[in-house]
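[1] Okay, here's the prediction I keep looking at, along with the sequence it came from:
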Amino acid sequence: MDRLLRGEIPPGGKCDIKTLAGEAAVDRTAFYGTRPYSHLRVEFARRLQALQQAGDIPDPREAQITRLKTENAKLRERLDRSKQTIDELTDFRTQALARLAAQHEVITWLREAAAGKSRVRRLPDPRTKVIGSCS
């Protein structure tokens, strides 16, 4: 029992009653009910639980499983935050494009309104090349 609780797990075993019975060369059923080793099962479970509550997990596989579950939970939280950020940015982009389209409509309307006035002179389109006599 002490070896298992120290983390000396035999190959293919775990820190459990089945492995304890195998290491003691006793039938596993002897640890249950009113059988001769039932008090050892209770003691083993109590000591194992005390170790786990203290943060010490004697079975390296169990420790790895616990670590991976924690890491998985953190990654899921990070993924959820990323999805939320993407949704917020997509909404912002949609609103910005709508505002730009509305501003373009206003500018177009103002240009058309200004074209009808004789006192307003249109500037050349900056996208066209001005051919001048500067050589």
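    That came in fine, so what should we check first? The shown structure was predicted, so the numbers you read here are calculated from the model rather than taken from an experiment.

[2] use CA for all of it now, contacts and neighbours both
    OK.

[3] how close does His39 get to Tyr32?
    Distance, His39 to Tyr32, using CA to CA, to the nearest Å: 9 Å.

[4] and the longest helix for this protein?
    The helix spanning the most residues in the chain, taking DSSP state H as the definition, is helix 60-115.

[5] got the contact list for Gly22?
    Listed by CA atoms under 8 Å, 6 or more residues apart in numbering, the contact partners of Gly22 are Arg28.

[6] Just the element for it, please.
    Gly22 belongs to helix 17-24 when assigned by DSSP states H and E.

[7] Just give me how far that helix sits from the chain centre.
    Centre-to-centre, helix 17-24 and its host chain are 38 Å apart (CA atoms, centre = their mean, to the nearest Å).

[8] For it, list every residue counted as buried.
    Within helix 17-24, the residues that count as buried by 16 or more other CA atoms under 10 Å are 17-21.

[9] now swap in stretch 93-105 and tell me
    Buried residues in stretch 93-105 (16+ other CA under 10 Å): none.

[10] same check, this time on stretch 43-50
    Under 16+ other CA under 10 Å, the buried positions of stretch 43-50 are 44, 48.

[11] hmm, who's touching that stretch?
    So stretch 43-50 is in contact with 1, 5, 17, going by CA under 8 Å, 6+ apart.

[12] In addition, the following structure is provided for comparison:
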Amino acid sequence: MGRISEDTRAHNEEAIRAAMDRLLRGDLPPGGKCDLRTLASEAGVPRTAFYAKKNRDGTARKGPYQHLAQEFERRLTALRDAGTVPDPRTVQIERLKEANATLKTRLEQRDAELETLKDLKRRALSQIAAQHLEIERLREQSTGLGNVRRIPPGRVGTAP
């Protein structure tokens, strides 16, 4: 990429600042985040212009808009420290993580309750089966003795 004129640089810086303000207000494009990639895309400048460069002799030099990248990061950090998150997806992700943790806890509680109820059901069925066997045994015993008489059913509406 060749050198740019001062007018182009001033225009680009103005576009970067306008895009920076939009992003930090939370006005994000579809699929965009509040980051340097989206900032570069919104401003119409190459993303590499925000990073340091190397000269041919190996020495480092600042990128043409590196100071604006640092300003963007500084303002973004200040907003986050103040409790404001310009990226609604970040808020949504945090909310979903909390909801997921709550649902996991509820699921664990339900699983424990379900196991308790299954155990109760097993014990109740075992007791019912034991009682049924005892009733059957007593019925057989009573018919085998022959000394047990059946009482005829009482008449309805009469006192004993």
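    Everything's here; your move. Here the structure is a predicted model, which is why all the values come from computation and not from measurement.

[13] one step back: which single one of the contacts of stretch 43-50 of structure 1 is nearest to Gln52 of structure 1?
    Gln52 of structure 1 has its nearest neighbour among the contacts of stretch 43-50 of structure 1 in Leu5, at 10.3 Å by CA to CA.

[14] ok, back up a step: I'd like the contacts of stretch 43-50 of structure 1 written out as a markdown table, with distance to Leu97 of structure 1 added.
    Putting these into a markdown table (distance: CA to CA, whole Å) gives the following:
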| residue | distance to Leu97 of structure 1 |
| --- | --- |
| Met1 | 69 |
| Leu5 | 64 |
| Ile17 | 65 |
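
[15] where does whatever residue of structure 2 lines up with Gly7 of structure 1 sit relative to Asp111 of structure 2, distance-wise?
    Aligned counterpart of Gly7 of structure 1 in structure 2: Gly26 (TM-score structural alignment). Gly26 of structure 2 sits 41 Å away from Asp111 of structure 2, going by CA to CA.

[16] In terms of neighbours, single out the busier of the two.
    In this comparison of Gly26 of structure 2 against Asp111, neighbours counted by other CA atoms under 10 Å, the higher total goes to Gly26 at 16 against 12.

[17] didn't that one look like it was pressed against Thr84?
    No: contact criterion CA atoms under 8 Å: Gly26 of structure 2 and Thr84 do not qualify, at 9.8 Å.

[18] just to revisit the earlier point, what's the overlap in contacts for His39 and Tyr32 of structure 1?
    With CA under 8 Å, 6+ apart, His39 of structure 1 and Tyr32 have no common neighbours.

[19] Around Ala69 of structure 2, how many other residues sit close by?
    So Ala69 of structure 2, with other CA under 10 Å, has 23 neighbours.

[20] Identify the residue of structure 1 aligned to it.
    Counting by TM-score structural alignment, the partner of Ala69 of structure 2 is Arg41.

[21] which element is that match on?
    Using DSSP H and E, Arg41 of structure 1 falls in helix 38-53.

[22] Also Pro152 of structure 2?
    Counting by DSSP H and E, Pro152 of structure 2 is part of no helix or strand.

[23] tell me, what residue is most central in structure 1?
    Leu75 (2.0 Å; CA atoms, centre = their mean).

[24] Show me what that one lines up with in structure 2.
    Looks like Leu75 of structure 1 aligns to Leu103 there (TM-score structural alignment).

[25] just Gln84 of structure 1 next, same as before
    Gln84 of structure 1 maps onto Ala112 in structure 2, by TM-score structural alignment.
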